[in-house]
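> Using only what follows, build the 3D model:
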Amino acid sequence: MEAKAQEHERLALSCSGKEALDHTIAAAEFYMKAIKQSTSPVDKKRMNRKCEELILKAESLKKSTSLMDTTNYMERKLKLPRQTRQIPTTEKNILYRNSRLHGHTFPPWESDPDPADPSSFTLSPRQEAVFSGWKRPTELIKDMSRDDAGSDNHVVEADDYDLVQDITTDCSVVASLCASMKHLRPGPSSILPALMFPVSSEDGHPRISENGRYVFRMFFNGCFRKVVIDDRLPASSNDRTLYVVDRQNPSLIWPALVEKAYLKIRGGYDFPGSNSGTDLSILTGWIPQQLFLQSDEVDRNATWRRIKKAYDFGDVVITLGTGRLSPDEEEALGLAGEHDYAVLDLSESPESRKLLVKNPWCDGLVWRGVGSASSKVLDEADDHPIKLKPGSFWISFDDVMQNFESLYLNWNPSLFTDRQDHHFTWQLPEANMMGSFAHNPQYSMKAESDGQTWILLSRHFQDEELEISRKTSTTMAAVSNMLGFMSIYIFENNGKRVQLSDKPVYRGPFVDSPQTLAPFEAKQGVSYTIVVATQDLPLPKYSFTLSFFSRTTLHVAPAQYDLNHYTELHSRWTHRTSGGNSVSPLYFTNPQFRICLPQAGPLSILLSTAKEDIPVHVDLVWANGQRVIAVTVRDLVMTSGDYRRGCALASASRVDAGTYTIVCSTFEPGQMADFTLRIGSDVPCTVIPVPGDAAGRLRTQLSPLAFHSGEHKMRAPISVDRLTRVSIVVTRVSVSSASSTGRLPGSAGPGTPRSHSTIRATIERGRGPHQDVLVATGKGEFQEAGFGLRTVECDVDPLVSRSQGVWLVVEQAGSTSPDEGSLQVELFSDREVRVGTWEVDG
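Predicted structure coming up:
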């Protein structure tokens, strides 16, 4: 036993922190066992003295490791949800890789804090103008008495709080501090001991750091991380301040230290701004939710009841955000545009529902609308006669709903018992696939019982995002918009991956924040598919965390594909290959693909383009891999249905083995775009482009054909030397070419819809009573030439052409307008065809 004790004693000397404490305790325990086993009084005395030394050393180590102990103690005290999932090594690597930000390292909270902080902070131009150096608190507070100089008052506490900002750009941070002060302020229920060190875990009072270093525990980039700062704050050369101050107690410094730690994460004191929901989630770890108050989906009565109940129980922190306001609107309402406000209290009576709101600016506007001090007459009764601090005002909930843009709610995570965090990276797909969900991160989720499940999507910060936001010198909204948007979709799809956004059971709004929340009522035993949706993200690669909060056991895993094999091809619609829908005479020119299925099974075909305003469609046709000229319902094996903007999906649970033709079309002819075709199947299949209509064929262009007065039918003789397959294409060439008018051939000018004469083209055999039509455009009906008329192929026999004659006939119904132009007629054939000159028929 003594040997084991000595081994642990040796190990304790070679390590530090909690590991050293564990070895020291183990050594003391083995010495105690050795004392019981020993029969020598001398050895017992020696080992007893050794044991006492180790106990004293363990007590000392406990003090040095009290930071970690404080965190664990506070997590149990605050009843935070237990992490039900062991993070795999691959995901831990994601967390470690995302520890570097703005030149600093913010490691995950796993070991004792490192007090060193050599960091530098940037300032905005306005701040630089009055900056007079970095100073410690005792240097900043010039009116502090000699007796106070050595006390903790400048760090610790105040009876009341009135935090404001001056020359800072972080209104959302100060609003967050103001709103959360009831939870941060020292006291038995304070959450500050879980977030700031050194601090008393019993009463929540911050302590003076002997070396001037403070360690903060903040949640970002997927986990709680260490943020180390010193206590130097930016000093001003005049009476303006460059950090958050308390007007009631200017010597109170700890809020400014919290602000400094947060701004270290976000890049410096010149940070362009965020929103208070995001800030509070980082500062406290509470779950952020953003409600858009101008949305029709917000039920104001249900929202009030929900937040009032939660606020009274201390389970929510509330802040508000305005949208863009003109200077006149700001003056009339007493509200600043694109600005965040703290909610300090809620009040409800049979006659009214009100919020006590605070503008964090030190000399900011206050509400001037209905119910404000400026709107009251002298003898009007006041529901809240207590004098308010400058910048604070009561406002009705109805006025909040009407005049504010966002309601930010940060929820106490202890509302839930279980939590799962899933970390992943995502390389954004090519532009063509961004309109579909084919390559988006997706997870399956199944709950063991009915209940509320909240799903939080968090985007990890990157240095490049700060560079993008600093390049924008316009509004905060413009900054947020440049960083892109995120949403969460939920589907009942047996937990399998989905490719389109159609028919979700939940669809969240697209937000410009780095977090978005999906509060969802999960049903027992139902397998859901959770999809991460984004728009306009500027960077090629991102890291995310999906956090699942519940009061029941959840089974969460990456969603699996429905099919075993996927093949992607890239193509485009050009001015020659954009034939429009199946009604268009140019439908046959659309891009087409030959697909060979070696055996029967399920099949999916996704068509996606980067031009999300273009309606697209995909068909699988019985055509043996040949080019499809026209399509009818009986020709279709499967179809994507109605034209859909950006992407379309055709799928079937079973398609027989064989060779088919895929047709990719836009709704209108002439719509040009690149696209990607994604084919899924259970067995590998072969997909190749079908050659164009004229590919490998001889093209014979006839002289332009124009109908003169009284002419309605023209013909030209055809002759061949061998059996030849022939088809006809007829297009109209307007008087002003498309290149000079900017219009397609045969189209009318803007605002001048006009019908043209209609055309029918045929290949006929023989004349008189023995005449026979071999093939005709438009199934024999007259049609406008417009984008072109086309026949299917037919055989021309050289014997028939010599004995009976074969004719190309073009007929016109209706008169020709002066600007209608001529017809261009082309023959496509597999062998040489000779065509005579045009002549009037009949």
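
> contacts and neighbour counts: CA atoms only from here.
Will do.

> Can you spell out which helices and strands pack onto the longest helix belonging to the chain?
When the chain is parsed with DSSP state H, its longest helix is helix 41-64. Contacts defined by 3 or more CA pairs under 8 Å, 6 or more residues apart in numbering; DSSP states H and E place helix 41-64 against helix 17-37.

> Run the chain-centre distance for the helix it packs on.
52 Å (CA atoms, centre = their mean, to the nearest Å).

> What residues sit buried inside it?
Within helix 17-37, the residues scored as buried using 16 or more other CA atoms under 10 Å are 17-18, 20-32, 34-35.

> One more, so I can put them side by side:
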Amino acid sequence: MDQRLSEHEVKVLRATSTINKYTYVPFIPADVNEPMVFATGFTDPETRSMKLSPKQRAAFVAYKRASEIMKDPQIIVDLDCAHLRQTVVSDCSFVSSCAVAAQYEKKFNKPLISSIIYPQRNGKPAYNPHGKYMIKLIMNGITRKVIIDDYLPYGRSQLLCSYSNIPNELWVSLLEKAYMKMMGGYDFPGSNSNTDLHALTGWIPERLTLTDKDEFNESNSNQHFDRLMERFYNGHCLITAVTGKMSDSEENRTGLIDSHCYAVIDMKKLGELRLLKLKNPWCHIRWKGNFSVNDKNNWTPRLQEALKFDPQSAAAKDDGVFWIDYKSLIHFFGVLYINWDPKLFRFQHEFHDLWSAGQGPIRDLFSCSDNPQYYLEVNNALEKAAVWILLTRHITEIDDFANNKEYIALNIYNGGEKIYIPFFEEPIMNGVRINSNHFLGKLLLTKKDVHKFSLVVVQEKAEWKGKTAGGCGKYNMETVKDNPIFHVTLNPDSDDHGLIVFLRAPREYSIGMDFFQVSSVRGKTYASKNSGDYRKGTTMLRLNHLPAGTYGIRPMTYRPGVEGPFFLDFECTSEPSIKRVQ
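Model (predicted):
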């Protein structure tokens, strides 16, 4: 796809180039000539200040260069998923993503891992004795370059990061360091492999929720498996699987880990029996149920021959790799993450846009006229054509992963006209809002014609629900603190800001809000205020002479337990930064 960026798109991409304090510029072809030789060795001050995870801190002794840890360091010795091992960083999805990408490259001889690590020699990543490396990662709409050194966290006798079981192989430790740098540090709260694989490969992320009975049920579950297995063997997709919530007793009984990501490294169908081969990135602890290594009933000689698998030999060493039947996977796992090769799509187009905080899709219950909307026209000359639309939300702070409260989706309408009232016309696809930075919408065209669509970006509406329907302090001082809280950060250049806050809710609700100072840039105080008497359906606060800093807003109903949506609108003398913190 050769597509020039407009000035507006360049502005959008530049605005989200600073991620977790550091700026990551787009990768350009000239960057393959990045200087890599230094008289005294290269040290990256940004990665040396990365926060360690709690388990790393407990065992940390020193940072050591690769040459201090291993003999004859190499970037890649044998690119095989079997060698990867996750240790004390909570990035099971990233290590599983590396595993499936490595397996794909080895099986299909198409560079997914080896093409993103520099310096290179003869088209392959090369060890740099000067310690500098450049990694290409796709983040916030474009491929960006991440510079790191080869200092790795070390304990008394081993690395305190993910590594290869091959003693002198570096690639997984370097990729993890680059990704953790971009994500804010080794104290990474975790993500999902849709996000991780998209960053590594650019492949299109799809999420299949096994617990969603509309999306996945008894009538279509086998169709899902058969479709994925065919595509898996054709090299069209990469797959990982994540367990659901599990108690300690369930973990002990099943051998599975609570909310843990596993690499899917094989799929088989023999008659009506459907099996998957999974790898635990820990390289130990594996499934104990049907078709496990200790299952004496299901591993018939015929099945062992068909899968070229000897459970007795496999039982001698726990490497975290196991077979599991599809029914058991459906029962104990919650999500399959699939990333699709974009080369499957002959025609591609992308563009980059933004909307202001507090406007547009966050308040689209009654009107979506302010929502970002796009016109899509497809001239279909085929009997069948797939149209996929990927919406990606840019992320700039680690807190967005740790406490992700942003839910996004697309609604798709026929006709191509602007949509004003969302419930006047039924969308042909009503997107389910998910708290991920990727949402995939899919259409199947079955008619040769010119098809016109309206794409409407939607976002979760703020609401009082359950515990967050705390009511006001006049009614209940214990529950008022549970209400939603938003932080508004004002431009640091002035101590004389003006701000108007509007709160709207269903007209039968009595509503109000508190306003309080959280921090001040120059230590100037501002007294807390409220919107006064509780009013039906709408209220406002007018605030003058606000010093630069951060302020909290707590919208609430008069009585606790009153659930429903609400909308906050802001008018300010400068562009504020607004985010929900509770």
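
> what's next to stretch 84-93 of the second structure, contact-wise?
53, 55-56, 95, 99, 160-165, 172, 186-193, 196, 260-262, 281-283 (CA atoms under 8 Å, 6 or more residues apart in numbering).

> can you count the residues close to the closest residue to Gln701 of the first structure other than its chain neighbours?
Closest residue to Gln701 of the first structure apart from its sequence neighbours, by CA to CA, 6 or more residues apart in numbering: Glu826 at 4.5 Å. Using other CA atoms under 10 Å, Glu826 of the first structure has 18 other residues around it.

> what about Glu826 of the first structure, helix or strand, and which?
strand 822-829 (DSSP states H and E).

> ok, Arg65 of the second structure - contacts?
Arg65 of the second structure neighbours (CA under 8 Å, 6+ apart): 131, 150-152.

> can you do 6 Å?
150-151 (CA atoms under 6 Å, 6 or more residues apart in numbering).

> What lines up with it in the first structure?
Aligned by TM-score structural alignment, Arg65 of the second structure pairs with Arg136 of the first structure.

> Go through stretch 406-424 of the first structure and flag the buried ones.
406-414, 416-424.

> Where in the second structure does that stretch fall?
Under TM-score structural alignment, the match for stretch 406-424 of the first structure is residues 335-353.

> gap between the two ends of that stretch?
This stretch, stretch 335-353 of the second structure, spans 30 Å end to end (CA to CA, to the nearest Å).

> Any figure for the gap between Glu636 of the first structure and Met714 of the first structure?
Rather than Glu, residue 636 of the first structure is Leu. 37 Å.

> of the two, who's got more company?
Met714 (21 against 16).

> contacting residues for the most centrally placed residue in the first structure?
The centre of the first structure sits closest to Met486, judged by CA atoms, centre = their mean, with a distance of 2.1 Å. By CA under 6 Å, 6+ apart, Met486 of the first structure lies in contact with 510-511, 533-534.

> List just the nearest of those residues to Val556 of the first structure.
Ala533 (18.1 Å; CA to CA).

> For the counterpart of Thr122 of the first structure in the second structure, which non-adjacent residue is spatially closest?
Under the alignment (TM-score structural alignment), Thr122 of the first structure pairs with Lys51 of the second structure. Distance criterion CA to CA, 6+ apart; nearest residue to Lys51 of the second structure, sequence neighbours excluded, is Gly185 at 4.9 Å.

> circling back: residues in the second structure matched by the longest helix of the first structure, start to end?
So helix 41-64 of the first structure sits over no part of the second structure, by TM-score structural alignment.

> quick check: angle from the next helix-or-strand element following that helix to helix 17-37?
Using DSSP H and E, the helix or strand that follows helix 41-64 of the first structure in sequence is helix 66-77. Relative orientation of helix 66-77 of the first structure versus helix 17-37 (axes from the mean of the first three to the mean of the last three CA atoms, to 10 degrees): 90 degrees.

> That's all I had, so thanks and see you.
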